[in-house]
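*Asks:* Give me a model of this one.
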Amino acid sequence: MTKSHRVLIAGESWTVHSIHQKGFDSFTTTEYAEGVRWLRDALEGGGWDVVYQPAHVAARDFPFSAGELAKFDCIMLSDIGANTLLLHPDTFVRSKTLPNRLEAIRDYVLGGGGLVMVGGYMTFQGIDAKARYRDTEVAEVLGVEMEAGDDRAERPQGVKPRVAAANHPIVGGLEAEWPALLGYNRFAARQKATVVATVGNDPLIVAAEFGKGRSVAFASDCGPHWAPPAFVDWPGYTTLWRQIVGWAAGV
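*Replies:* Just a heads-up that it's a prediction; the model follows:
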């Protein structure tokens, strides 16, 4: 790259609250974790300026307008449910009227921005359909048709991705065998979208153009658990994510 391009990653964080029962007594522990490091390292190593908002930060600080989002060449949503972006704390707690940030993402893409949605328990429809992106404004600028319910395809035995469109820039130089994944979100490609890679009998990477912008749906994870160590340590991992984001951003 001749100049630094900016990407905003929202999500890829969680808090685990555990109850430890020891006979009559119990105690609790809380642990905060992030799963973004492999993706962030891959993009920063390719010259991208990465701005990262964990889910609890994005709930308040994710931009409200397409104009604010236009400061970034690409927006990535990874394991962050629609409610986190819809229900700003000032709206949920104080009943304050605020812009719909899912509408802002749609308008950003139509105006020329790049969007990447990365699979997980809280993207697409997700576990128990709680991610809830189906029939939202974001779905209007993704090249996939989401299922109505829980769309997880758990594959603990492992399932190998396959390149379906070898001439697409997203998979340039990556036609060789890929490491196995342990699961993904099921969806179908829309008519004018391109299935770039598959996993099992389903799409893994779907690329599409909307208005002046582009979007990529990646059905699996960018880190554990669905993307096991063999995948995140795969030499093609960095190339894949740089090419996904670069294509979406049009750079």
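*Asks:* hey, let's count contacts and neighbours off CA atoms from now on
*Replies:* Will do.
*Asks:* I'd like to know how far L181 sits from G158.
*Replies:* 5 Å (C-alpha to C-alpha, to the nearest Å).
*Asks:* hmm, I was thinking of F124
*Replies:* Counting by C-alpha to C-alpha - F124 and G158 are separated by 21 Å.
*Asks:* Counting neighbours, go ahead and name the busier of those two.
*Replies:* Here F124 and G158 are set side by side on neighbour count (other C-alpha atoms under 10 Å), and the busier one is F124, at 38 against 16.
*Asks:* how long is stretch 65-77 end to end?
*Replies:* Stretch 65-77: ends 16 Å apart by C-alpha to C-alpha.
*Asks:* Run through who's touching that stretch.
*Replies:* Residues from elsewhere that reach stretch 65-77 (C-alpha atoms under 8 Å, 6 or more residues apart in numbering): 5-11, 63, 99, 101, 104-105, 107-108, 113-118, 123, 245, 248-249.
*Asks:* Let's compare: structure for the following, please.
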Amino acid sequence: MQTKKILLAGETFALTQVAAAGVTATSSAQYANGALPFLAALEGSGIAVEQLPGERCSGEFPTSLEALASYHAVILSDVSALSLLLTPQAREGRTSVDRLELLERYVAGGGSLMMAGGYTSFQGMFGTAAFHDTALVDCLPVTCLAQPDGVEAPAGLRPVVTHAHPITSGLPDQWPPILGLNRTILRATPDTTLLASVTHRGRTLPLLAVRDYGKGRSLAFTTDIGPHWMSREFLESDIYRALMQNIARWLMRDL
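*Replies:* Here you go, the predicted model:
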């Protein structure tokens, strides 16, 4: 039996810092993978995840429907639109494939797509994720703002389940806090369902939403799948593991 496989694009970071002592300065760098909690949550689930680090997406993300078809689902997490649009050919000034249009066609034809939140997801903390008004957003259950959309909430925002669904089955109605998310607008279409939300400054913001699009499925999870917006309390709870597995199974059409 063929193993069901997810392509996870993004969630890697190169961190640099400079320490100054008087007139002497030294620098250091380290590499971080924010997807480790997500990957651990799917261990033993029978779902294989192939991670393509963000810095390799420009050169290695699939450029054809045939290549995408080898994956049962694609997850974009903390990887900007530019990282997908700038193919090696485009960098050389030659025409190439629009991979955001390609992903929309992949979903319409029966694939599954998830976008998870982060500083470079949706429109992004500083507007640099830049998915607003792209073909990819056409298939999502939410639309992106035209301006920076990041919300930092160090005091915590409490997610509340708003709709019964296979993804939320067996989970409590309230979850541990998140520490931030991307502000988005839920689509007002019959094929879109809001599953969980948070309240920020008196406004209800989508946290988890799903959509049937063409022959495929899409999902928006507007907070991190790892730290820092995903609080340690949430990451270390049984809810996190169950939620991530349910999301993956729904994308795989096992729910």
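*Asks:* Tell me which entries of the contacts of stretch 65-77 of structure 1 lie within helices.
*Replies:* Among those, the members found in helices (DSSP state H) are 101, 104-105, 107-108, 245, 248-249.
*Asks:* just the strands in the stretch 1-150 of structure 1 please.
*Replies:* For the stretch 1-150 of structure 1, the strands defined by DSSP state E, counting those that start in this stretch cover 5-11, 13-22, 25-34, 48-53, 74-78, 114-118, 144-146.
*Asks:* Can you check which of these gets nearest to D90 of structure 1?
*Replies:* Among these, strand 48-53 comes nearest to D90 of structure 1, with 18.0 Å by C-alpha to C-alpha.
*Asks:* Return the set of buried residues in the closest one.
*Replies:* 48-50, 52-53 (16 or more other C-alpha atoms under 10 Å).
*Asks:* In CSV: the strands of the stretch 1-150 of structure 1, plus distance to A176 of structure 1.
*Replies:* Below are the strands of the stretch 1-150 of structure 1 laid out as CSV (distance: least, C-alpha to C-alpha, whole Å):
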stretch, distance to A176 of structure 1
strand 5-11, 28
strand 13-22, 31
strand 25-34, 30
strand 48-53, 26
strand 74-78, 26
strand 114-118, 22
strand 144-146, 25
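*Asks:* Could you say which of the ones you listed is packed most deeply?
*Replies:* Highest mean neighbour count of the strands of the stretch 1-150 of structure 1: strand 114-118, a mean of 27 (counted as mean count of other C-alpha atoms under 10 Å).
*Asks:* which position in structure 1 aligns with I239 of structure 2?
*Replies:* Here I239 of structure 2 is matched to G236 in structure 1, going by TM-score structural alignment.
*Asks:* Likewise for A116 of structure 2?
*Replies:* A116 of structure 2 maps onto V118 in structure 1, by TM-score structural alignment.
*Asks:* dump the residue contacts of L87 of structure 1.
*Replies:* Each residue near L87 of structure 1 by C-alpha under 8 Å, 6+ apart is listed here: A59.
*Asks:* meant to ask about A139 of structure 1, not that
*Replies:* A139 of structure 1 neighbours (C-alpha under 8 Å, 6+ apart): 133, 145.
*Asks:* go with 7 Å
*Replies:* Contacts for A139 of structure 1 (C-alpha atoms under 7 Å, 6 or more residues apart in numbering) come out as Y133.
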